[in-house]
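> got a predicted structure plus its sequence, pasted below:
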Amino acid sequence: MDKHLRHYLWEFKGPNSLLVIIVLFMAVMQTANGIGSANALTALVVGQFPKFLLWVGLMTAAYALYCGLMGVQQYQFSRCRQLMNTAIRRDITARLSNTSYEVFHSQSPAVYASWLTNDVHTIGVNGFYDALEIVESSFSVIFAAAALTAYHYSLSIAVLVLAVVVYLVPKAFDTSLQAHSLAMTHANERLMGRISDVLSGFDALNLLSLRKLLVKRTVAASNDVAVHVNSWQKMYGITNATIWGTSAICQNLVLLLTGYLVWQHLVPVGTVNASMNFAGLIFSGLTSVMSSYMDMKSIIPIFNKFDQVPVRDTAGLEKVAPFTTALQMHDITFAYSEESQPILKNFSLTVAKNKKYALIGPSGSGKSTVLNLLIGNLTNYTGTLLYDTTNYRQILPDSLIAQVTYLDQTPFMFNDTLKNNLTMGEPYSDTAVATVIQRVGLAKMVADLPGGLSTMVEKDGHNLSGGQKQRIVLARGLLQGRQIVFMDESTASLDPLSAQAIEEMIVTDPHLTVVMVTHHLRPVIADQMDQVINSTVFTTTHSVK
């Protein structure tokens, strides 16, 4: 069994142990039913009708109890599976939350959504369900083999030999099944990504009168995943057909041996019924075990994929204190890949506390790159970055980010109350919230809302204006004590009056350190800046103080 499956099964060992006990009693009842069937037939053949009725009654009771336990088992398995599915999602998101900015953005959110939905579902079906199948089938095989041995030792020997054959047959399909399973998970990731992409582009397609592309691209993405799902099912079908065919042959061989024993008067005639019943249980159980084993092997690449997400090494790194003096870039050179030209070359910049800076210049010239370096998102640079007097290489990334509020063109709003969008669920006092609301100019908006701070913010903040969303994001940072504000074209999509109001509110606040990236620096805002830096200096050896 894969180590990951063992980990989650053991994490919830209490509920899983109860499930195993239920399955054990189901196997006992199943075996009792089989023994009763064989004895009933023997009693009937020898003319002992009262015994026949007794055994039929016992069979009925055993089967009724088996059915009752089956209902309990299904509920308990669902409970265990949901606990383990949640734990997998917890661990995946914990890993993603502790990887670097660059690694996280190497995949689209749709890929991660596929991990947390499609892949977790696959693990539940091919992992946890099959683990249950193995336990259930193993109990059935053990009790059935013991029952057959009680009739004649040769039956158990035959079963043992044939069991080895059933075990060896599926081995030939291991590698191929794993490869097909991994290809299917990647196809599901592409499906999620393509559907998410085309649905997100609805407005653009609408304006281009190309809504038909919604259908065309969705069908194309669905056809891609269908190819890989069908390929996996084909391989799975071939494997199962081979396993079950081998099992059927083995059952018939045991039946032939039983017929010979009855013919030789070595066992009672009811043994034929027992042989058919228990041999069927044994070989169908072994087949189920091997089939489930193959399924479980197929999820190993999925877990390996999760494990390949690198986790940040934060050993020896230190938290930073609140900002006191300056952020400094010394001789920074940065390129997005080894093949591309540096977007920054030997560039230096000092951002002093409570000062205001504007970075201007054409799109793609590196302005946003400077912000992402200063906030610690980008780490593959040469040169030195300092927070006050501490080198960025020695800083816990989260503690650095905790000092900065980052405003971009599309501030993210959660589908939650306005208050929770401000506080992010942290227990700030009503006074602190009210003070920040007043400071960022949201007091009138909150007062005019029928529900006040309890008003629900719609998905993506559709019931808020762009300016209101900018103010909410700023308020989040101020509540957390962040006094550094990075503005990355944050007002570019706002109307001129709203944009200027937001910018003036921020750059005139004497307690904020501001770095603003903009294509359009308004004269009134430029007058408030301590320094305006043109991006033409980014690729020349230049120092900005």
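Perfect, thanks for sending it.

> for the rest of this, base every contact and every neighbour count on C-alpha atoms.
Fine.

> by contact count, what packs against the one helix or strand N85 maps to?
Secondary structure assignment for N85, by DSSP states H and E: helix 49-97. Packing contacts for helix 49-97, counted by 3 or more CA pairs under 8 Å, 6 or more residues apart in numbering; DSSP states H and E, involve helix 3-11, helix 13-45, helix 120-123.

> distance from the second one to the middle of the chain?
I take that to be helix 13-45. 39 Å (CA atoms, centre = their mean, to the nearest Å).

> what's the span of stretch 147-155, first residue to last?
Terminal residues of stretch 147-155 are spaced 10 Å apart (CA to CA, to the nearest Å).

> buried set for that stretch?
Across stretch 147-155, burial judged by 16 or more other CA atoms under 10 Å covers 147-148, 151, 155.

> show me where the protein has strands.
In the chain, the strands defined using DSSP state E lie at 326-334, 344-352, 356-360, 381-387, 390-391, 404-407, 484-488, 513-518, 531-534, 542-544.

> highest mean neighbour count out of those strands?
Of all the strands of the chain, strand 513-518 has the most neighbours on average by mean count of other CA atoms under 10 Å, namely a mean of 24.

> what lies in contact with it?
Outside strand 513-518, the residues within contact range by CA atoms under 8 Å, 6 or more residues apart in numbering are 351-361, 367-368, 371, 483-489, 492, 506-507.

> OK, contacts around the most centrally placed residue in the chain?
Residue closest to the mean C-alpha point of the chain, counted by CA atoms, centre = their mean, is L116 at 2.7 Å. By CA under 8 Å, 6+ apart, the contact set of L116 is 89, 92.

> for R95, see how far away it is.
Distance, L116 to R95, by CA to CA: 12 Å.

> next: V111.
Separation of V111 from R95 (CA to CA): 15 Å.

> before we move on, what about L349?
Separation of L349 from R95 (CA to CA) stands at 34 Å.

> ok, now H4?
Distance of H4 to R95, computed by CA to CA: 15 Å.

> same thing with A187?
Using CA to CA, A187 is found at 22 Å from R95.

> more crowded one of the two?
Between A187 and R95, counting by other CA atoms under 10 Å, A187 is the more crowded of the two (22 against 17).

> what is the neighbour count of the residue nearest to the more buried one when sequence neighbours are not counted?
With sequence-adjacent residues excluded and distances taken as CA to CA, 6 or more residues apart in numbering, A187 is closest to V225, at 4.9 Å. Neighbourhood size, V225 [other CA under 10 Å]: 20.

> cool, the one 3 residues further on as well?
When counting by other CA under 10 Å, one arrives at 20 neighbours for H228.

> which non-adjacent residue is nearest it?
Of all residues not flanking H228 in the chain, M184 sits nearest, at 5.2 Å (CA to CA, 6+ apart).

> what about that neighbour, how many neighbours?
Other residues lying near M184 total 22 when counted by other CA under 10 Å.

> pull the contacting residues for it.
Counted by CA under 8 Å, 6+ apart, M184 has contacts 225, 228-229, 232.

> 10 Å - rerun?
119, 178, 190, 224-232 (CA atoms under 10 Å, 6 or more residues apart in numbering).

> what do you get for E11?
Neighbour list for E11: 5, 83-84, 87 [criterion: CA under 10 Å, 6+ apart].

> next one for the comparison:
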Amino acid sequence: MNWKELFKLELFRFCLAISLQMIAAGGEVGVAYTLTLQFNAVKNRDLKLFLWWTVIQLICYALVFLFYNIASILWQKALQKYFHLVRQEITDHYFTDSHQHKVGSVQNRLTNDIKILHKDYFNSFIWVAGMIASICSVTMTLLTFQWALLIACLLLAVVQIFLPKLLDKPLQRATKKVSSANREYLTTLGDWLIGLSELRRFEANEKLFKTVAKFSGRLGAANVQKQKVDQELDYLNQLAYSLGDALIFLLTGYLVANNLVVFGLVASIGNFSAALFSSLQGIANYTGKMRATKKLREEILASREKITTTRTVNAKAPAGFTIHDLAIDFENGEGVVFPDIQVKAGEKILLTGDSGAGKSTLFKLLLGEKQASCGEIQYFDQNGTRIYPNLSEIGYLPQEPTFFPTTIAKNITMFNQKLDDGINAAIKRVEFASDVTKMPAGIETSINLDQLNVSGGQRQKIVLARSLVHQSKLILIDEAATMKILQNILTGSATVVFIAHNFNEEMRHLFDREIHL
């Protein structure tokens, strides 16, 4: 992320906003120049000329404020359009990279990280542009008065520009630390608040408060550290500014006393030096903040990288699969090695094994949600022909089904309107029709994720209906389905792999065979 991308995306607003910002900054110097002319008129006892320059000064003030405001509005509009595009690219990247991402990390990237760049990089950029214009205006104005003033200002400028670079690296580290601490804080909130009801049930509020306070404290400490470095940077800049301002005023007094410059410059030199040194201070400060975001901008650029998916138009719905030499390693150093397995089209498989044997992990590998460390998975159609799979057509009922804050119908069709006609048949087959008739708006009832208005059993039925309406030829069920619903599913032609811990002989007889991990 950088200003060049914004320039290409919003050429007109970018150029107009920068131009108005620079004109307004130059106008402030013009206001200071009129002060010189006003004091010259006072010295010459010319009231009419004094009033004339006063009117011009007021007009300049009005135009300066107007241009600053218009520039700010145009700049923010351009930025919001740009950030909207960036968020879309980040979301697309996370959607297609086939990795599991912590919700807190994604939230942090889409909100806090972009907010940091908004403030510390892009807003700094437009202010730097205005300050450059201010420096150029002051330079040309001082040159018209006396070249010695310009030389003195340039020497002091060198000191002020290079002094703050001493804090570049500490500021970069502080900015990175704030982003990391915020990501950890959001992740912690997501991990703990999702189980708030259980914590409340066991009265474990003290553990919740301590954990949240711990990570909140880290975020607070990171912000304090960044503020400390910012203040150190401001202190160095202010020190250089104050010394420079005093030296320029002394030099002006000397030049006026020797009739080398006009008397009115005594009144306005403070404004000129303030504009010059505050601009120099601002440039050093803002460019330091911009450089501090370099690492963060590189990370966001990587998060925006477009990923070319391997899906093709020839992808087909799988009905069977085989796995060979399949294994997966986890970050904690553990892993799972799977036996070679073949599941033919139409088979009904009972998948059993001890907890941690890899049953749910195998499902995630089949669905493409996890990537194997080695080995391969091959998919086949109903005729036993090897195919390139459309993994979205695999039916999946997890232990904790995923829903979206929209209607039951759309949660079943997953936003594919072409499947609307099959909803009624699907809900009847999973014995959900009677539940739907009792709901206020039937299948158009919206699911409330905060106060879930569907029971656990109803959630299972919705996901099973999702598999049926999509005509999945392969259905994976992870320990979630009543005996009656399971019997209905097993009477169909789809291939079914069912994970069960607690099962009896009656359930075992429903399946063609058992695979034990």
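Everything's here; your move. All values derive from a computational prediction rather than experimental measurement.

> before we move on, back to that, kindly state which residue of the second structure is aligned to the residue nearest to A187 of the first structure.
In the second structure, the residue matched to V225 of the first structure (TM-score structural alignment) is L219.

> what of K212 of the first structure?
K212 of the first structure maps onto E206 in the second structure, by TM-score structural alignment.

> so which of the contacts of M184 of the first structure is the closest to D460 of the first structure?
Nearest to D460 of the first structure among the contacts of M184 of the first structure: R190, at 23.7 Å, using CA to CA.

> that closest one maps to what in the second structure?
Taking TM-score structural alignment, the alignment pairs R190 of the first structure with E184 from the second structure.

> how much space separates that match from S273 of the second structure?
45 Å.

> do the same with N314 of the second structure
For N314 of the second structure, the distance to S273 of the second structure equals 70 Å [CA to CA].

> more neighbours, those two?
Between N314 of the second structure and S273, counted using other CA under 10 Å, the more crowded position is S273 (23 against 9).

> counterpart of the more buried one in the first structure?
Match for S273 of the second structure (TM-score structural alignment): A279.

> need the nearest residue in space to its match, chain neighbours excluded.
Take A279 of the first structure and drop its neighbours on the chain: the residue closest to it by CA to CA, 6+ apart is Q251, 5.6 Å away.

> repeat for L517 of the second structure
Using CA to CA, 6+ apart and skipping residues adjacent in sequence, the residue nearest L517 of the second structure is G353, 4.7 Å away.

> and the aligned partner of that neighbour in the first structure, what is it in contact with?
Superposed on the first structure with TM-score structural alignment, G353 of the second structure falls opposite G361. Going by CA under 10 Å, 6+ apart, G361 of the first structure touches 367, 517-520, 533-537.

> average offset of the longest helix seen in the second structure relative to the first structure?
Secondary structure of the second structure read by DSSP state H shows that its longest helix is helix 205-257. Taken over the aligned residues, the distance from helix 205-257 of the second structure to the first structure averages 1.7 Å (mean CA distance after the TM-score superposition for the first structure).

> now do that helix: which elements does it pack against?
helix 147-162, helix 168-193, helix 196-201, helix 265-292 (3 or more CA pairs under 10 Å, 6 or more residues apart in numbering; DSSP states H and E).

> tell me which of those sits nearest to L452 of the second structure.
In terms of CA to CA, the element of those nearest to L452 of the second structure is helix 196-201, at 13.0 Å.

> quick one: residues in contact with that closest one.
Here helix 196-201 of the second structure makes contact (CA under 10 Å, 6+ apart) with 192-193, 203-208.

> looking at neighbours, which among those residues is most surrounded?
Scoring the contacts of helix 196-201 of the second structure on neighbours with other CA under 10 Å, the highest-scoring entry is L208 at 17 neighbours.

> T185 of the first structure: how many residues sit nearby?
Using other CA under 10 Å, T185 of the first structure is surrounded by 23 other residues.

> list the contacts of the alignment partner in the second structure of A113 of the first structure.
Aligned counterpart of A113 of the first structure in the second structure: Q107 (TM-score structural alignment). Contacts for Q107 of the second structure (CA under 10 Å, 6+ apart) come out as 113, 182-183, 186-187.

> now neighbour count and distance to G320 of the second structure too, for those residues, in JSON lines please.
Formatted as JSON lines, the contacts of Q107 of the second structure follow (neighbours: other CA atoms under 10 Å; distance: CA to CA, whole Å):
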{"residue": "D113", "neighbour count": "23", "distance to G320 of the second structure": "44"}
{"residue": "N182", "neighbour count": "25", "distance to G320 of the second structure": "44"}
{"residue": "R183", "neighbour count": "24", "distance to G320 of the second structure": "41"}
{"residue": "L186", "neighbour count": "20", "distance to G320 of the second structure": "40"}
{"residue": "T187", "neighbour count": "19", "distance to G320 of the second structure": "37"}
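
> translate V128 of the second structure into the numbering of the first structure.
Aligned counterpart of V128 of the second structure in the first structure: I134 (TM-score structural alignment).

> its match reaches M290, doesn't it?
Yes: using CA atoms under 10 Å, I134 of the first structure is in contact with M290, at 8.3 Å.

> hmm, back to that, dump the helices and strands packed on helix 205-257 of the second structure to CSV, plus distance to I387 of the second structure.
Converted to CSV, those look like this (distance: least, CA to CA, whole Å):
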stretch, distance to I387 of the second structure
helix 147-162, 64
helix 168-193, 39
helix 196-201, 44
helix 265-292, 50
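
> what sits against L418 of the first structure?
Contacts for L418 of the first structure (CA under 10 Å, 6+ apart) come out as 424, 446, 451-458, 461, 472.

> what does L464 of the first structure give?
L464 of the first structure is in contact with 413, 445, 457-458, 470, counting by CA under 10 Å, 6+ apart.

> which residue in the second structure lines up with it?
With TM-score structural alignment as the criterion, the equivalent of L464 of the first structure in the second structure is V454.

> residues near L521 of the first structure, how many?
L521 of the first structure: 17 neighbours (other CA under 10 Å).

> typo on my end, N420 of the first structure
19.

> if I look at the match of R190 of the first structure, how far off is T91 of the second structure?
Applying CA to CA, the value for E184 of the second structure to T91 of the second structure is 20 Å.

> again, but for F145 of the second structure
Between F145 of the second structure and T91 of the second structure the computed distance is 57 Å (CA to CA).

> ok, back up a step: test my guess that the residue nearest to A279 of the first structure contacts S275.
Yes: using CA under 10 Å, Q251 of the first structure is in contact with S275, at 8.7 Å.

> please say which of the two ends up with more neighbours.
Each of Q251 of the first structure and S275 has its neighbours counted (other CA under 10 Å); S275 has more, 28 against 22.

> great, nothing more from me.
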